[in-house]
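# A predicted structure for the sequence below; I have some questions about it.
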Amino acid sequence: MAKDKKKKIQRPKALPPKGFRDYFGAEVDERNAMLAQISEVYHRYGFDPLESSAVETVEALGKFLPDVDRPNEGVFAWQDEDESWMALRYDLTAPLARVYAQNRNDLPSPYRRYAMGPVWRNEKAGPGRYRQFYQCDADTVGTASMAADAEVCAMLSDTLEAVGIPRGDYIVRVNNRKVLNGVMEVAGLAGDENEAARGIVLRAIDKLDRLGVEGVRALLGAGRKDASGDFTEGAGLDDAATDVVMGFMDAKRDTAGETCARLRELVGESAIGLAGVDELEQIGELLSAQGYGPDRIDIDPSIVRGLGYYTGPVYEAELTFEILDDKGRKRQFGSVAGGGRYDDLVKRFTGQEVPATGVSIGVDRLLAALREKGRMETKAKGPVVVTVMDRDRMGDYQAMVSELRDAGVRAEVYLGNPKNFGNQLKYADKRESPVAVIEGGDEKEKGVVQIKDLALGARLASEIETSEEWKAQPAQKEIARGDLVAEVKAMIARAEG
């Protein structure tokens, strides 16, 4: 009988799921630093922090995502043991509606909160398009005043400048869904029977920057086939109705007053459309009174936002500076934030209308923009590494790092095999350490330590094998053991200066 072949072990592939990625030290540090800057602005405006669960019931989240053709309509959902459906949050706004409805008797009204954290969308993954990403939101719940919308736009403008996007490199564009609803009435798309078509129109307009005028016209009509051959069903509008919608997208004029006048012409006698124009005028007047001109915040009818829960003003922050794409072509960076008014979202829970408005910043997009502008701190900020020359004296080395840490210096002892000193230096180089510390037996007897500036760490780590060679390098300095903290801090300060 043939011997059974030993079954080959099937090991899992060490890869993240499609559409997901890992973030390492510097990236996480950059994000945290930027979130601290954003939260400082939000806090200054009077908003309080809120952390809510990453998981909500599907019922609580609602179905508002534009990618309705994706599994579970764009969310990551599963059925719990009691057969209820739960999902990862797809944004930070839908959970806020649930939180407010649940705690409305205990919260101030209006309630002003900000939130930061990851969200998940079951979207088609692609280059630079991930299914998990960070958002940073601020919302006001409980007021219908257009002052709340104007304030959110002003705060968004201030936030972009606070993190390093100068005036002139961004524009916050403002529109109103009510105006678009009025235009749809004129185009014959009013009524529940046209709800699906209206959704297609919203998604089509929201893709203007990516698809261009002809691509949007195709989606408003019979549909569009992309370069891969995939066909997207259109809204089925005739040419006359398509012209009305396209006219809305082309209504931008030289001044806000002229733009609003053109929008009044487009909405005709539509009551909801005229109400939307009135709200845009109010927002413009409030922003002007605070000193926010069209160079920072402007009325633009081409902005609609893709999510289905917006009911009034909508806004989007676009970065206007040019970058080079993968093919070396110039293009504008594009949108990094958006939001709007959603007066019906809390009503789903309470049965009573609770007006609300807010904005969401795409953290990863904004970080990428700051890198493009060279505004991120790129200097190495690794820990000081205390090398180990005698493993029996680990207590001495731990005492050194304790002194450095107590003084606010990031520091660690090398915890690998200390036998090969060159490996310790290679480790320090990989950690992007600013300074390495050495104390052998001779140094211990003399009451001194050696400290080394690692600006040339990569070259040194590849060439040095012994502690004697290390000591011979010109950047090395012998100091009294009692001066360790002061000398290390001074060396770090020189490197950062």
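Thanks, I have the structure now. Numbering: from 1, shown residues only.

# CA only for contacts and neighbour counts going forward, please
Fine.

# since we're on residue 30, how many residues are nearby?
Residues within reach of residue 30, counting by other Cα atoms under 10 Å, total 16.

# next one: the one 10 residues further on
The criterion is other Cα under 10 Å. On that basis, residue 40 has 14 neighbouring residues.

# would residue 352 count as being in a helix?
No - Residue 352: not assigned to a helix; according to DSSP: H, G, I helix; E, B strand; the rest coil it is coil.

# so who does the closest residue to it other than its chain neighbours touch?
Nearest non-adjacent residue to residue 352, counting by Cα to Cα, 6 or more residues apart in numbering: residue 346, 7.8 Å away. Contact analysis of residue 346 by Cα atoms under 8 Å, 6 or more residues apart in numbering lists 97-98, 100-101, 352-354.

# Recalculate using a threshold of 7 Å.
Residues near residue 346 by Cα atoms under 7 Å, 6 or more residues apart in numbering: 97-98, 101, 354.

# now do residue 186
So residue 186 contacts residue 267 (Cα under 7 Å, 6+ apart).

# one more time with 8 Å, if that's ok
With Cα under 8 Å, 6+ apart, residue 186 has these contacts: 241, 244, 267-268, 270.

# so how far is residue 346 from the one residue sitting closest to the centre of the chain?
Centroid-nearest residue in the chain: residue 363, 1.6 Å away (criterion: Cα atoms, centre = their mean). Distance, residue 363 to residue 346, using Cα to Cα, to the nearest Å: 26 Å.

# One more: residue 310?
Residue 310 is 12 Å from residue 346, by Cα to Cα.

# do residue 455 as well
56 Å.

# And residue 364, by the same measure?
28 Å.

# Likewise for residue 321?
From residue 321 to residue 346 the distance is 37 Å (Cα to Cα).

# For the stretch 301-450 of the chain, just list every one of the helices.
347-350, 363-372, 394-406, 421-430, 441-446 (DSSP state H, counting those that start in this stretch).

# Indicate which one of those is closest to residue 174.
helix 363-372 (19.2 Å; Cα to Cα).

# quick one on the thing from earlier: I'd like the distance between the residue nearest to the centre of the chain and residue 32.
When distance is defined by Cα to Cα, residue 363 is 10 Å away from residue 32.

# So which residues of the stretch 101-250 of the chain form helices?
146-163, 177-186, 195-206, 208-220, 239-249.

# in the fourth one, what counts as buried?
This points to helix 208-220. 208, 211, 213, 215-220 (16 or more other Cα atoms under 10 Å).

# by how many degrees do that helix and helix 239-249 diverge?
Here helix 208-220 points in a direction 160 degrees away from that of helix 239-249 (axes from the mean of the first three to the mean of the last three Cα atoms, to 10 degrees).

# Included below, for side-by-side comparison, is a second structure:
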Amino acid sequence: EALEAAGLLADDFQIRINDRNVLSGLLETIGLVGDEHSDKRLGALRAMDKLERLGEAGVRALLGPGRKDMSGDFAEGANLSDRDIDRVMAFMAATAPTNAETCARLANVIGGTAAGAKGVETLAEIASQLKKLGVGDSRAKVDLSVIRGLEYYTGPVFEAELVREIKEDGRPVRFGSIASGGRYDGLVERFKGVEVPAVGVSVGVSRLLAILEVLERGGSRGEGPVVVLALESDQMADYQLMAAELRGAGVRAEVYVGGSGMKAQMKYADKRAAPLVVIVGGDERARGEVTIKDMRLGAELAKKIEDNVEWREGQKAQASVPRHKLVEEVKRTLARG
């Protein structure tokens, strides 16, 4: 419901569900229970969590001795035996077309362990409750490749993944998980000494916004911050001071960070939907002034410019004022709308 309220459609994404008790049942069958196996156990879980990104061969390598990543660095593996690696891969391949089938397969594979039986029962109950809410197997799927590498999870774990194919500049773009979480009954107790059952989920806001923008469902960008251009690298402290003065007066403001020229900085400000930019170069500094350019008015005037005279008229979109009047003039210009 939250993702749909944000702008996604029901068929844009799928909720993928697993349970750490199911994983505990698997770990028991391959002998990775107990504190003495904690490092190897965590390594195996992290390897399994990378199936979607690395594929079967990559996960097999991480379950075994390890592999080199794209940078050339070697990632140490969990060092499982070939027999146990085969068991893990067979477990991950047990996902069936329907949730009922997947739970039935799991019961046959790990139902003989207490943890495995509990996990299968939980998954079956979740699937049943979701179906009663009108959320079928195509929208919420029991998927054994969902691991969630953090060891504090104690029960159901889940991820929301974009399933709609998205293309940008004619090429497919893969966004992956846009939300994830699970149950962690022991986490609060670690810090507070009180047993508190808990479930949490986090949403990848930046990733979600990028998806909505590509799908053209983001609506208006809204107004961004005032951008102070950084035209002279040795004056950065003064630029930061201007931004701080504006923020202190309740105006959102930031300083351009980088070594680009004015044209690139103006493009950045436009991309940030900045209503105004503050310009202080050598000339302004010599006069003790700042130039404030109204990006909104400038854009409107630019649409109407047909000759050089009108271009000069367009300079009305910017004005220079004494440095000490920066905040006053910015607030006045913003209020003008």
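That came through, no problem. Remember, it's a predicted structure, so these values are computed and weren't measured experimentally.

# Of the contacts of residue 346 of the first structure, which are reproduced in the second structure?
Counting by both residues aligned by TM-score structural alignment, their matches' Cα atoms under 7 Å, the second structure reproduces these contacts from the contacts of residue 346 of the first structure: residue 354.

# which one of the contacts of residue 346 of the first structure has the most neighbours?
Of the contacts of residue 346 of the first structure, with other Cα under 10 Å as the count, residue 97 tops at 24 neighbours.

# before we move on, back to that, so which of the helices of the stretch 101-250 of the first structure is nearest residue 60 of the first structure?
Among these, the nearest to residue 60 of the first structure by Cα to Cα is helix 195-206 (20.7 Å).

# Distance from the chain centre to that closest one, please.
Counting by Cα atoms, centre = their mean, to the nearest Å, helix 195-206 of the first structure is centred 25 Å from the centre of its parent chain.

# what's that helix packed up against?
helix 208-220 (3 or more Cα pairs under 8 Å, 6 or more residues apart in numbering; DSSP states H and E).

# so the helix it packs on aligns onto which residues of the second structure?
Aligning helix 208-220 of the first structure against the second structure (TM-score structural alignment) gives residues 51-63.

# Over to stretch 299-314 of the first structure?
Against the second structure, stretch 299-314 of the first structure falls on residues 142-157 (TM-score structural alignment).

# First-to-last residue distance for the matching stretch?
End-to-end distance of stretch 142-157 of the second structure: 10 Å, with Cα to Cα as the criterion.

# hey, where'd the strands end up in the stretch 51-200 of the second structure?
66-68, 74-76, 140-142, 156-162, 166-168, 171-173, 177-183, 199-203 (DSSP state E, counting those that start in this stretch).

# Against the first structure, what's the mean shift for the fourth one, could you check?
Just to be clear, that refers to strand 156-162 of the second structure. In the superposition against the first structure, strand 156-162 of the second structure averages 0.3 Å from its aligned positions (mean Cα distance after the TM-score superposition for the first structure).

# Kindly report the same for the last one.
When the first structure is overlaid, strand 199-203 of the second structure sits 0.9 Å from its aligned residues on average, using mean Cα distance after the TM-score superposition for the first structure.

# neighbours of residue 152 of the second structure, just the number please.
Neighbours of residue 152 of the second structure under the rule other Cα under 10 Å: 14.

# and the closest residue to it other than its chain neighbours, how many neighbours?
In space, and not counting its chain neighbours, residue 152 of the second structure is closest to residue 184: 5.9 Å by Cα to Cα, 6+ apart. Residue 184 of the second structure is flanked by 21 other residues according to other Cα under 10 Å.

# got it, and residue 255 of the first structure?
When neighbours are defined as other Cα under 10 Å, residue 255 of the first structure has 12 of them.

# any idea what it aligns with in the second structure?
Matched to the second structure by TM-score structural alignment, residue 255 of the first structure sits across from residue 98.

# Apart from its neighbours in sequence, what residue is nearest its match?
That would be residue 137: by Cα to Cα, 6+ apart, it lies 6.1 Å from residue 98 of the second structure.

# how close does residue 218 of the second structure sit to residue 8 of the second structure?
10 Å.

# What is the aligned counterpart of residue 120 of the second structure in the first structure?
Aligned against the first structure by TM-score structural alignment, residue 120 of the second structure finds its counterpart in residue 277.

# just checking, that match touches residue 177?
No - here residue 277 of the first structure lies out of contact with residue 177, judged by Cα atoms under 8 Å, at a distance of 9.8 Å.

# pretty sure residue 18 of the second structure is touching residue 121, no?
No - at 11.5 Å, residue 18 of the second structure and residue 121 do not qualify as touching, with contact defined as Cα under 8 Å.

# Show the contacting residues for residue 360 of the first structure.
With contact set as Cα under 8 Å, 6+ apart, residue 360 of the first structure has these partners: 135-138, 337-339.

# what do you get for residue 138 of the second structure?
Contacts of residue 138 of the second structure (Cα under 8 Å, 6+ apart): residue 14.

# at 10 Å what do you get?
Residues near residue 138 of the second structure by Cα atoms under 10 Å, 6 or more residues apart in numbering: 11, 13-16, 97-99.

# Give me the neighbour count for residue 432 of the first structure.
By the criterion of other Cα under 10 Å, residue 432 of the first structure has 20 neighbours.

# State the distance from the equivalent of it over in the second structure to residue 271 of the second structure.
The alignment partner of residue 432 of the first structure in the second structure, by TM-score structural alignment, is residue 296. Separation of residue 296 of the second structure from residue 271 of the second structure (Cα to Cα): 13 Å.

# and residue 244 of the first structure, what pairs with it in the second structure?
Per TM-score structural alignment, residue 244 of the first structure is aligned with residue 87.

# what's around the residue lying closest to its match once chain neighbours are set aside, how many residues?
The shortest distance from residue 87 of the second structure to any non-neighbouring residue, by Cα to Cα, 6+ apart, is to residue 30 (7.7 Å). The tally of other residues near residue 30 of the second structure (other Cα under 10 Å) stands at 17.

# In contact with residue 30 of the second structure, which residues?
By Cα under 10 Å, 6+ apart, the contact set of residue 30 of the second structure is 24, 41, 80-81, 83-85, 87-88.

# and what of residue 243 of the first structure?
So residue 243 of the first structure contacts 187, 217, 220, 237, 249 (Cα under 10 Å, 6+ apart).
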